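Student: Below is the structure, and that's it, no one-letter string:
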């Protein structure tokens, strides 16, 4: 089964801290929803752009997307 990376972009001087805080909420969602995967993280590109991500099985993507409204997504390659 394909894995998809759902992404939330954050911009501005507090982008990294905001992304790190968002991951806390994503982990709570994983536990409440009993998702199959527990893969989250933060990627920082520079001091003005960071992102938070959650990896889901393709079969769970639509429900998670509708509940959490990510900014974008892509196929996950670990």
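Tutor: Received, thanks. Source: prediction; values computed, not measured.
Student: hey, let's count contacts and neighbours off CA atoms from now on
Tutor: Fine.
Student: does residue 26 really touch residue 56, like I thought?
Tutor: No: the criterion here is Cα atoms under 8 Å, and residue 26 misses it with residue 56 at 11.4 Å.
Student: who has more neighbours, the two?
Tutor: residue 56 (25 against 19; other Cα atoms under 10 Å).
Student: Please identify the buried residues of the longest helix belonging to the chain?
Tutor: Longest helix of the chain, by residue count under DSSP state H: helix 15-33. Residues of helix 15-33 classed as buried by neighbour count (16 or more other Cα atoms under 10 Å): 15-16, 18-20, 22-23, 26-27, 30.
Student: before we go on, here's another structure to hold up against the first:
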């Protein structure tokens, strides 16, 4: 089994939660348009001024999707 990488977009400020939630919608649209075999996306509220949106990809998908989608950071995904 290959490693899974969580590509993360950070949003800060009073509208961070809504922005992260909306960004996840665009990630799901991209997955559908490109017909990618990706099933894990989401958004998380870290605190009232910081939220993230994320997509979990396989190691092989990471570089092309990183270059196309420009996440702010990435980390190993541990379910």
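Tutor: It's in. Keep in mind that what you see is a predicted model, and the values were worked out from it rather than measured.
Student: Next, the TM-score between them, please.
Tutor: The pair, once superposed, lands on a TM-score of 0.95 when counted by TM-score structural alignment, normalised by the length of structure 1; 78 aligned residues with a Cα RMSD of 0.7 Å.
Student: ok, average deviation of the longest helix of structure 1 from structure 2?
Tutor: Once fitted to structure 2, helix 15-33 of structure 1 is off its aligned match by 0.4 Å on average (mean Cα distance after the TM-score superposition for structure 1).
Student: list the helices and strands the following helix or strand past that helix packs on?
Tutor: Scanning forward in sequence from helix 15-33 of structure 1 by DSSP states H and E, the next helix or strand is strand 39-46. Other elements packing on strand 39-46 of structure 1 under the criterion 3 or more Cα pairs under 8 Å, 6 or more residues apart in numbering; DSSP states H and E are helix 15-33, strand 49-57.
Student: Centroid-nearest residue for structure 1?
Tutor: residue 53 (2.2 Å; Cα atoms, centre = their mean).
Student: my guess is that one contacts residue 41, does it?
Tutor: Yes: assessed by Cα under 8 Å, residue 53 of structure 1 is found in contact with residue 41 at 5.5 Å.
Student: Mutual contacts of these two, please.
Tutor: residue 23 (Cα atoms under 8 Å, 6 or more residues apart in numbering).
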